[in-house]
Every structure is written in C-alpha cells, then in structure tokens.
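Q: what follows is a protein structure lacking sequence information:
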C-alpha cells in the first residue's frame, strides 16, 4: 500500500502556499537580484542584515503545510470548543450577522484589506460608512458629536475618564467615581489606567455620589446585572458638584430607553457588538464614544467630518488630525492611533439594513421575552433583585451555583453573580423555546411561555420616565436599504469608491500592507470561534486554549522572547502593556525612581504617547546624519540620567528603513544602567526568520499582528498588538479578573475588556505561520527586503534615497527625499501622493518620519510586475515634475497640483489646462485597460476643520 500512495504523497506540495503568498517567482527573483548586483537572496541578506544580530529562532517552527491541511488542523481545534447557548451578558450577546453584510463586507477583501483613510479622495466609501456610524451613535446617545469608534467598551470608559480629567477645569479632585454596577471588566481596565495616571477610584452605589468629591463619574445604563436605573437624578447630583458624567450604555437598549444625552450626560460610551457582530470570545468589536461639542478638541480617536473638494463638491475626511499622536506625541489626548473601522461599519450596515422599525422590533421582542421569563420565574417562586430591566434578570437563588451547573448540562451558560444569585441575559437569537428550556433548569419541569407572553406584553419593565421619546435614526440613509437588492448595491457603491489591496499594492512604509490570504480569513466566520462568549467556562473553550498556546509558541519562535501576552487588542495597547510590565518589574525591585523613557526622534508618535500614559517622562534622543540613533547623544543621556531611566523605546529596523549596526551596543548600554529595551515591533516584517529582538537585546516588544502576521487592516481596524517579553518580565504582564489567563497575575492590571483581546481574529495569524512554516516565514522576510531594495534601485536615479545601510542597501522600506524637488519645482509630497491616485495607487507614507519624504514598503507579496508598475508611475511623475521645473507647465496648472482627476474633470466641456485629458486620467498605457476613478477632487482640509460637521448631511447631498 505504501508503494501505491508514495507517488500521491510526492505530488502534494506542502510549500505551495509559500509561493502563493510571496509575489515574485524564480525568474523574477533572479531578474531583481541581477538589478541589485547579487546572485542569490542570501548574498543580499548578508549585505543588508548585520551579521551580529543574525539568529534564526524560527527554525523551531513546524514545517509548512498546505492550505487544506492547515484548515483541517484548525477545524479539529475549533471543534474542541463547546458553543453553549449564552445567557452570560456583561456586555456580550449573541446576534445575527445579516448574510448580505457577512458576504459583501466581512468576507470581502474590498472592505477588509483597505488602509486607514489618510488619503480620503480614494477612501470615500469607508468614510461615508463611518459618517453613518457617527450619525447612528449620535441618534442613539443623544450627544453632539461621536468619534469613528474605539477599541472596546472598557477602553472607551478609560478614555472617558482621562478626557473628563482633561476638560473638567472646575474640579480640583484627583478621584474618579465608578458605579458599583458597572461591568467588572470595565472597572478593571479603568483601575489599571487610573493607577498609572495617579487617579483614585471610588466604587460605590450611585446613590452615594454626593458624598464624594470627584472630577468624573461612570454609571452603567443598564447595570451589569440588568437594573434600569433612573440616571437623571444621578446626573443632576453630578452637575451640582462639577462632576462630569459618563454613561456606559447598551446599544440595543437605547432603541427603547431615553437617550443619555437627553438626560444630561457629558460622555456616552459603549460597544456595538450586538449590532450584528459575533462575540468571538471577546472581539474584535467597536467601542463607541460620544460627547458634548465643547470637548471635541480633547476627544480621543478619529472623527470623520464633512468638507468640500476643490470644485466645491461634498467630500469626507478625518477631521482635526492635529489631535493625533503623530502630531502631538507625548502631549496627545490618547495613544490610540487606530479605531475598529471594519466592525463599526458592520454595525452601521446592520442598523441600516434593519432600519429604525426593525431595530425597535428586535429590541421590543428581546424585552418581551425577558418579561415573559421574569413572570415565569416569579410564578415558580423565584425573586428578582430588580423590578426594572431591559434584557437581563438578576435572580435570587440560594442554590445559584447548582443552577448554573445544571444549566451547563442543558446546553446553556448563566452568569453566577454571587453565592445567592445569578443573572440571565437574553438577546436577538433567543426564542420562546429557549425560554421554556431555561425554565426547565429552574423548575425541572416543562413550561409553555407562548400564552404568558401575551399577558405580559402590556406590562412595563422600563420606568416610564426612561422610555425613549422621539424618533430614532430618522435620516434617510437608515430608511432606504431594507431589501437585499438595495443593500447589496449600496455596499457595492461604497466599495467602488475605495482603493484596497484587491485593486493595487498599497506601498505604505511602516504599515506592511501585505496579502491577507483567503485561507487565513475563512476561520474568522466559523461559529465554533464566533459564537463563544469571552467569559464562558474555560473548559468549554479548549479549542481556543489550544490555539492560544500554539500561537504563543509560534510568536516566541518568531521573536526570541520567553513569553507572549495576547491581551492587547491594538499596537498602541501593546506599547502600553509593555511599558506597564517594565514599570511593575521595577516596582517589584523597589526602583521607583526609574521614571524616564528615552525615545529616538524618529519614533512612532504612539511611543511617547504611551510613555506619558504610564507616567514616564519622555526624553528625546537625537538621530545622526545617517538616520541612526546618535550614540554620542544616547551616551550623554545615559550618563545624565543613569538609574532614573526605565526604558529606551527603539524601532528596529529603524523608522528610517535601515538596520542599525549598533543595536547590540545600544542594548548593552541601556542594560549597563539596569534599564530595559523596548523594541517597537512595527518593522518585524524585516526580522522574522533572520533576527529576533529577544536575542539582540530586546526585553519587550509589541507585535502588530495586523502587519507582519497578516491580520488585515480593515480600513483602520481591527488590530492586535500582543507583547513578547523576556523571562524576567513575564511575571508582570496583564491579567484578567473574570477569566483567568494562565501564568498571569491580576495585580498587574488589565489592558483590554477581553482576556485574550480580539480572540476571533487570532486564527488568521495562526494560519499564516502554520502554512508558511519554518522556511516560509524566513523567505517572506527575505523577499520583503529584496522587493524594497529593487524598488529603491529603480527609483534612486529619479528620487534620492534618504538613508541606506553600510553597504548601500535598505531594510524592508525606504525613504524618498522629495525636498530638493520641492525647492526646485514647488511640487510637494502631497502633490505626488494625490497624483498617484490617477495612476491607480494609494500613496506611500507621507512626511513620516521625515517631513518632505515618502516612505515606501512594498512587502513580500507583490510581484515584480506590480513593483515595476508602481515604479513606472513614480518615474512618470518625476518626468511631469521636470516639465514644471522647465516651465513647460505652470506651477499652478499642471497634473500634479490639480490631482487627483475625477470623471467630472475629464467630462468638463471647459478644459483649460496645458495637458490633455488623457494625460490627466490615463498617463500610462495600463490605465487604458482598467481605471480606478477617485470620486472627489483634492479635499480642502482647512475648510473641514473650520466648518466642523461630523454627522450625515441631507440625502440630496448624499446621493449627489
């Protein structure tokens, strides 16, 4: 038999996926190497990566497997999860994702591979969806403004606390009040944030607020065990004593409950999960954040605003970007540099598809079923702690623990509140049959609730004063797309306005927009992963537990670290978690004087913002003329501050796109004074398989799984930012108070609402590493370096390369220096970025880390053909600039300053430009075959900020 099967076995190619992930084939590889004067990839890598850091820790990974084998292996793992009917609540509820949205958004690379809308002219679809999201949140919360989403509800609550302190000038207090019925995971994240800000947390009954002098307060609406509390009186007390009130609201309940803004709230936060987004063992979901207009300059996150383009046409953009980290650095309002775009959009489309009447029907039905269950339980002799509720009952029972255990045997999970009570939360998926099944757990006898539901329909579980008055979601955009045909076409219309990876390469330096393979994405929608509640008993989540353990081992092999924490659900949160681990480590040694964080001038803006969040003082270290950390200045800073230094945050390879030769010397210098080395993991795509930060001196790194490890950017989110740490820091990573995380201590604090962050997207990274295997992850890095150097070689005769390594090669990205061109021609980096849209490309990273530059990172997934297409576009642009330099084209009337060009431009009967329509819109031959049209011309940023509108305009403008 073995002889018969052996030919079949030989025909299976376990490395097949590697060739599908990596763009260049063998012929292209040799051609590119020849251009670089190298014979082999190894020659190039030897000339590029310093020998002293080379370390192939990834050899311990398993060998690569096929897509089918990896999916089968993961499916076996997923099947170990026992998905019971969840009644746990605490902010997480089962829901239905409408299939038209599932197929056309969540499973569609046109939506999930797009980049953050920093180039708004080719992101109008996502921006319109996010504007709709803001409008939805404004309608439901009754507030003036809302941002375009946060990472989760708990993080939003922590940000609300921080913003309350920033804007409350009337209170001198350093204490913050948290109502004692706030979700426990929210309280945990708030306590962690408060500890490092130096705030005191008072957790008490809201009725006692008047007894406390606090700058802000948080109340849950509805409470974690279901009580619908009349918060109006609470808010009035707060206002009387100059306390800013944040309301944590349940988004579905707001369909029936009075808007918190109408009751006087200052900030309203919550989570959109139950609007069509699977629980996913904790995420990803989108937190929402709404606030008064007076606080807009101090708000965290991104805000989408309405502006106009150069022709006066309505256009959308990210407003007030001067608040963000890359501008304000350690003075930023928050270190959060992303949002949860894809998840915010899913929830918005859910609301649009159902419309206000559909949402009312869902919310009313959930409430009716809850009232039916309440009546049945009371008839059976059980008491309820709260007579007023929306979807959650707090049931008093001396045998609460036994009832919870019995529920599990009947295929359901209740929430054990304490020894004498439990809670049951209903949701969109609950049926009358489910109510009958719940009652069997309590009474051990069948029941029929259908007749009872009729009798309770006219009863009231919501206080009359809190019943919502007035219409919700009245804008036409929420009342126009209820048929699948209409919804399908609307989604396609938005998608067609955007450039994503399904159109062209997105060559953004430091952002690694690589292939997000379909095989990696498929498991995200498996119900075995999606329908798990994050606080389900861990013995029901054995598949997830195995996934976490295996992924942690994989990431350890990729980084050289000894332990991995998967909790941070964004790169910014990874930075924060890593710095907290460092801080806790020094506290354990009694070295409280270590309060300084050294950060190179070229660092990402989140680095200094994260440092200030843990109350560290930022000291900037200079960079030398080659873009490296200035060793002389670093030595002087170490000499000056010595044992006051807690950490150095350094990006490697550097943000300037080179492998610094002295990284080991830098690490040794820091360690010589007992300080820790934080290696920012943004550029891990140049390291995996070739070098490991944990081996060349790093003590901790965050890993952008949405970059190097293939979780897609989703138009600006979701992200994941786990941290790797050396053994001495492992005891100080974040824990979780509800769902214990193995080998962690809750005393270290909690970073995210869910114990393993956005758990349901971790299968993406697992699939990537499993299919690439020990050989593939190394090849990916080698090709990322090859592609970057090939592009640098092709472009350097036309645009100077600002920095290069010792042998003249760059790492996985390079900086084009446009400053001489701008001086000679007046053409700016922004002009080039906008002109690239006419060629069908998203621009590289603009003016970071050096003003007047473009930073290009092609990744390993692009073929030579696509690299050449981009290079041809850039060279053509350089030739256009030459015409401006020579005076052939006026400085104020040429294709660059007029870019991008829309259909409106080329159809204009009054064409008064010194270049042709074809030169405007189809400057290279390939554009005759396929053209992606920007839908608006260059957007007026100043107008948008001066005339701030962050809600939906009239439908006439919308459809114009």
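A: Yep, that arrived. Keep in mind that this is a model prediction, so the values were computed, not measured.
Q: please count neighbours and contacts with C-alpha atoms only from this point.
A: Will do.
Q: list the buried residues in stretch 879-894.
A: Under the neighbour-count criterion of 16 or more other Cα atoms under 10 Å, stretch 879-894 has 880-885, 889-891, 894 buried.
Q: and the contacts of that stretch?
A: Outside stretch 879-894, the residues that touch it by Cα atoms under 8 Å, 6 or more residues apart in numbering are 824-827, 895-897, 913-915.
Q: and for stretch 327-336?
A: Counting by Cα under 8 Å, 6+ apart, 159, 163, 298-301, 321-325, 572-573, 605-613, 618 sit against stretch 327-336.
Q: put this next to the first one:
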C-alpha cells in the first residue's frame, strides 16, 4: 500500500514505548473478548457512577529528548555543595562496576521480591551477603535483609523491645539517648505516641534502667561522642530490659561492636557503603539482633536451605508475608524494604573486603583528626576529645559567619545549638576540603595527609574480626567482581527477561529514559538537611509531581514523606487519627477492614492504636454491605475509619463503593482507599471523587519506580483538604506533627522516575495505559476461562486490571497444587502470578499495560499446557507424583543427568511458552522450605555445611 502523508503520526512515548500491544493487536484482543472498541470494553467494566468527568490535561506529553532537557534544567537548580552535615548522611563513592552493573542494570532493578526462591537465587545470595556483613560488623547473631531507613529502623526496634522485654517496669516507657540523631528521636516519638509508650530523652548517664522496658543509644553520638554503653546495657539486662544501639556501620570497622557491649538489637544505615545521599534516600537500613529475639524481628530474613536434589538453595525465612498471616497481630507492617540498596551496600563490602573497609574508616578518622588538630591549634575548642568522624566546634557569636563562609567555599556545615558548628567527614573528603573548612574559620593552613593522627578511644578499639567469609576475600580484580555480579544476575528472572504477572504488584515497564536522571549528581549528591535554597530543583519537581498526582487522584494535598506503601498506610491512618484528635474525638479507634484486604492494612491500623473489626465478603468476593452497615452502626461512636481497596483486592470494580464510603461518613469515620490498584483507575476514576478521604499511592507500582528485588518503594499519601493540616511533618521544616520517615521527602532521589513517566505519557497517555491494563487482563481471562475458572467478575462478566485463576479444582481432582503450577511456569520462563492471595489455592494475574500481545499469548500458552498436564494426571495417564508438575522447576542438571522419569527431557525443560535458545534456566530445583525453617542459617555458611546438607 502506498505511503500517504496523512498516515504519519508524531512520535508518542505512550503508544510507541510504554504501552505494549499495537493498535492491530488491540483489535485482535478485543475481538477475542467480544468488543469492537476499547472504549466499549471500558464502559462495560468501569461503573458509570464512578467515572471522572474531566480528562487529565496538563498540556501535551513530552518527547524523550524534551523530557530529559526539561528535567536537566530543573535539576540544575539544585546546588551541589560538599555537605559535611553528617547526622546519618555522608558522602560516599559508588564503585563504578557496581554503579554500572547493579544500580543501572535492569536485571537488578526490575526484579520482584524473592517470594519465588528458585528464580531469585542471585539477589538472595547478595542479600545473604548483606546480612552476613551486618551481623559481622555489629557482633550480633542474625540480621534482616534491610529496613527503610535508620530512623524507622530505630522505631521498629522500640516496638520489638516492647514485645520482647520482660522488664518489671510498667512497660510504658522507652529511654532515648539525647545524642541520637534528631530525626531518629522524632520518628520514635511519632511511633510511640499511638502505642501509649512514654519516650524519655536524656543523657545515657541519666538512665533509670528499672523504669523502662528498653533503651536506644547512638554510637557514635550525633555530635561525635563515642561512648561505651556496656554499663547501661548491663543495668537494663539486670531489670530484664532490651538494649538497642544505633551504630554507624563504617565506624564499626574500628570500634567495639554493639554485640560486644551486650546489645540486644543494633540498627543503623548502610548509606555510606556506596549509596548516594539522594536528598534523603532510598538507603538500606539494617537491623541485627540476638538469636533469642529473631522471631520477633520485623522485615525479611534470607535463609539457607536445600533444593530437591540436596543442593544449597537460598530462600526467605521466618516472616515471609507475615502480615497476611498474622494481620493486626503482625510484628510490623513492613512488607518489603530496600533490597536494591542493600545489594549495593553488600557488594561494596565484597568489592573492598575487610581490609578495604578498615582502610576507608581509618582514612576518614585520620582526616577528622587532622581537621580537629588544625582548629585546636588556631584556638578553637573542639568536642569531643575522642571521636570517629564527627566533631563539634565552639564558635560563639561567629556561628552564622563561619557557616556562611563555608558555603562560599562550597561546603555545608551543621548548626549545633546557637554557638556551635558540627563537621562530619567522609570517604570523599579531600585535603582541599579540609583546607576550605579551615578557611571558613579564618585559618590559612595546608593539609598534610602524611600526618596519621588518631583520636579514637583506646578502650573501645575493635579487636574482633569481621567479614571473614571467603566471599569478602574474593580476588578484587575488576574482571572477577564484574563476573560475580553478572553470575548472580543470570540466576534471577526479572522484567528484562519476561513478564512478571503478579496480581496487585503491577510489575510494569520501568523505562530506561525514566531511570537516567536518578544517577545525575544534581539529584544524587544533595544532603537531606542542606539549606532549602540549594534544593530548589528538588522542590520544583516535587511540587509539580504533587500537583499532577492531585489531579490524578482527586485529592487536595500530597505528602511524599512515606518511603514505602506500608509507610503510606501508616501515615494515612496517622493523619486521620490527628484529625479526630483535633476535633475532640480521640476516642475514635475502630477501623473496619474487609477480610480480603492487604495484610498490611490491619497491621497498620494496629500501629496507630486502633481496634480492627473485620468485614465479611459476599459470595462474589465483594464487601458484604449489610455486614459493613451493621458493624458501622455498632461502632458508630468509636468509628475512626474504614480501609478498602479499589478496585477490589479480587480485581473487580465494585458498584457499592460509594455506598460504603457514605456509610462510613454517616457514622463519623474517614475513608482510607488503598492505592495498590490505582493502575486500573488513572484517568478513568479518582478515589477522591468517590468518597475517599485519604489514599496512598504506590509509586513503585502505578508510577513506574522499579521494585528493585524487594525495594525501594515510595508510598506518598493524598488527602482531602480537611486533612491537609494533619499530615505528618518533619522537624527540619518546623512541623509540630511528627515524621514517619527520616528525611523530609522520604526517598526523593527516585521521584524523578515517576515525574518522568507522567511527563512522557501526558494525561491522555496515562488514561490509555489504564485502559490497556484492563484490556490485557480481560484478554488473559478470556483465553484461560475454559481451563481455569475466573473466580470473580463483575455483573457484566468483566475483570478490572487483574483476574484470579482458580486452580483448586486441579488439587481436588488430581493433587496438583497451586505451588506445582507456579513452579512449572518457571520452566516456561515466567514468574508465577500472586499465589494463594486473596484466596488460598488461586493465582492472581496482573499483566499491566506494558506487555505486548506476544508475551500475553506466551503466558497463556504456558498456562494451557500446564492445564493439559494436570488433566493427564487426573485421567491417570501419568503418575500422580512422578510428573513434570511435581518435579518442576527443571534445571540443566536435570537435562543432562540420569533420567528415569515417565516423561521426556524435552517435555520437562522445553514446555510451551519457553523461548528455546533464549530459555531461562533456574539455578536450583524446588526449594525445601521446611528444611530451611528447621535448620535456620541466615549468614553465609562455610562450604562444608552445604556438603553435609546434601548428604
């Protein structure tokens, strides 16, 4: 057909890059479903009563080139100075191989949380390295695979101490060292107040160990003091209290470990292990504890088990998806954490090894000692006498003068009180930096780097070994390190290999163009507490992003402080709680939550001190409105809120959502709409219009921030106008309301991803993405409905952006479990959909809008093949135990080893859906979860242990 000028369409990111199916493919898919147009499908799927009346419109979508140009202009408004502010954030150098092969590598940043261990062995090993690193440096038995930030980790430790202490005190008071970082104290206070915990802030010497259930100490202190807390910890233990130490991880290369002081828990940040400050995050916090407290530790723990052949295999241990099991009785609402950043930190330790880490720590300390000596010789009083990397200088009325002089030299110092200046050095500090600091104090002096002074406390010098495992003693030639990272990446299955059809998790395209600004120094190298005039670019971006998110959601204000979806839930409920208290209704403490809700919902409600009242689901999976109304009336005087997910957790637009919201409001409650399924609403319906008062948004789902193998995430909350003044605040901005995370804007260095996505898509593109997400889900449902019952649909027979496939009949008739189906999908090169949630024995599938028809068909072909194999078992054509489903997944060892199975190697390893020459091979066979829990190993074990396990 001849080309005509009118056939030309301008370049369009949404329809050329982000949205998977082509227009022709969409037409074919619509025909399969039984519709002529996409809008007809949407009209049949989304109830008219909830459709938004105005289209999203903030101008035309930007091209990739224009978006990067615009973002660079905004980023350039940030002033990148050398920040020596400290307070838990430090300059660091990301080794170039780690930057290129992990942080900028989609094989690492597009992976999901390792709930399917057979296809996650690479990142599980890297996270086990992280746990080993933390356990070694802290001197404690077991560590988790990271938490959100140091301040929230400290708050988690307080809650953990509250659960685990056997103190004779009334368990209502927690002691906080006044030398803790200010943001840590603030977040602890925020967490403590709803739980009825009294926070006592004082000097460690003032501790009354018999009057508290636990205490936290900062090591070194925020102003540089290095204190031995052995006596305070012993006093706490005498009264059966719990001791927490918040420790700078680099300092532990030189200083006595918290474990050697007797600490029960250690927390901190691994930011200075190669992760840029990023104006506050994301960074991997750590938590380590003693063996006796391991089962009350929040977060994810990586353990070592064996596979079906007895070979070593890694897996998640203990608290895997604990919230969905224990709900409001869960240890924490933390669902995932900062896996990608933990991997970077662990690889930093592998890259440098113990000698390198020690050398970096020594260098930082010596530079600080030389700086202090120069100030003292000039007549300034420097505190403390012994320190690691931080000093405080008395300057009297010259404080403002000194700090301004430092800024003129390109350096930020920290204001301490009204007469002092704080200085924290780091691995990036150069002699010129030290000379510039001296210059700000009026000292003309040259730094002599050959002067190796030490000002560490003699009684606290570390004598114990750390990082002794062979993994930290690898040949550090770049070739070997690079190959190690590549080997680990090859063991995993991430979005760069295949669709990850996880219901409710929205594993969509994380476009490369959106990722590029993340590593720009203008975004990466800002300290979160630098002067506001140095972060004008950040503030412009955040303001514009917030404005667009308000348009998308129908809310009036957005807070970017929550640095995960679970944190967003918590922050949203705190906002409602603050609102009720401001109206003299602090007694409202009942939260209505459907039984099908995300497990983090009831856990979050518990964290704000509320009582959870579950709401039944009807036969179609919808909220039982009669039960909802009855319980709202019963608890009317104390109703604080309801928490609902929309579209529903089971993937349907419920027509009663406005009725549910109205019932809640009629009884004085507020409506929290979980934003996990916002990918089905953008441009079509706004939670703020249908009755929602507050919602969190998963920017790591709907708005394209990658999951990173289990974090980072961002969970900002949108609120209606009446709640805006009750949002969590931050002391750095003078707010009287407490913060929920360490930094004022959570994890702002990943916000450019979501901002770029919105700029590139435009309002029309975002709306089209939502429509295609619904199309893709309905196409899968249509193709698979004869093989697997679609558990829930709307009255029109449609699903929203996800559908639930019922695999229970296969188990009932042939003993084929949902696990068997999930593991067999690996042989076809797919991550399994969400298993057994919200209904046990089912698979919840969400293809998103990013997957083209070929990939959807490949998945459907694999699922249909599995159904056929299951039918062979049901019909007795193949043994019920010795079959491809029970032995899945199959590895290369299966392919080339001895074969005594009643099906062929080809059927085993090359089922429909696999990519032939590009087939993904899992690193291990099916992992033995029970063995892993019976033999809990959560640090890197010696190789001989694997041999013993195999035997």
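A: The structure has been received and is ready for your questions. Quantities reported herein were computed from a predicted structural model and do not represent experimental measurements.
Q: which among the contacts of stretch 879-894 of structure 1 gets closest to residue 859 of structure 1?
A: Using Cα to Cα, residue 896 is the member of the contacts of stretch 879-894 of structure 1 that sits closest to residue 859 of structure 1, with 26.7 Å.
Q: re the thing from before, tabulate the buried residues of stretch 879-894 of structure 1 (TSV), appending distance to residue 859 of structure 1 and secondary structure.
A: Shown next, in TSV, are these (distance: Cα to Cα, whole Å; DSSP: H, G, I helix; E, B strand; the rest coil):
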residue	distance to residue 859 of structure 1	secondary structure
880	27	helix
881	27	helix
882	29	helix
883	32	helix
884	32	helix
885	33	helix
889	35	coil
890	37	coil
891	34	coil
894	32	coil
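Q: can you lay out those residues as a markdown table showing distance to residue 839 of structure 1?
A: A markdown table is the format used below for the buried residues of stretch 879-894 of structure 1 (distance: Cα to Cα, whole Å):
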| residue | distance to residue 839 of structure 1 |
| --- | --- |
| 880 | 13 |
| 881 | 15 |
| 882 | 18 |
| 883 | 18 |
| 884 | 19 |
| 885 | 21 |
| 889 | 19 |
| 890 | 21 |
| 891 | 21 |
| 894 | 15 |
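Q: what is the burial count for the equivalent of residue 570 of structure 1 over in structure 2?
A: With TM-score structural alignment as the criterion, residue 570 of structure 1 lines up with residue 564 in structure 2. Using other Cα atoms under 10 Å, residue 564 of structure 2 has 29 other residues around it.
Q: ok, and the most crowded of the contacts of stretch 879-894 of structure 1?
A: residue 895 (30 neighbours).
Q: that one belongs to a helix?
A: No - assessed with DSSP: H, G, I helix; E, B strand; the rest coil, residue 895 of structure 1 is coil; it does not lie in a helix.
Q: grab the nearest non-local neighbour of it.
A: residue 920 (6.0 Å; Cα to Cα, 6 or more residues apart in numbering).
Q: for the corresponding residue of structure 2 for the one you found, what are its contacts?
A: Matched by TM-score structural alignment, residue 920 of structure 1 corresponds to residue 908 in structure 2. Neighbouring residues of residue 908 of structure 2 by Cα under 8 Å, 6+ apart: 827, 884, 888, 890.
Q: helix or strand for residue 908 of structure 2, just tell me which one.
A: helix 905-909 (DSSP states H and E).
Q: check the mean deviation of that helix from structure 1.
A: With mean Cα distance after the TM-score superposition for structure 1, helix 905-909 of structure 2 departs from structure 1 by a mean of 0.3 Å once superposed.
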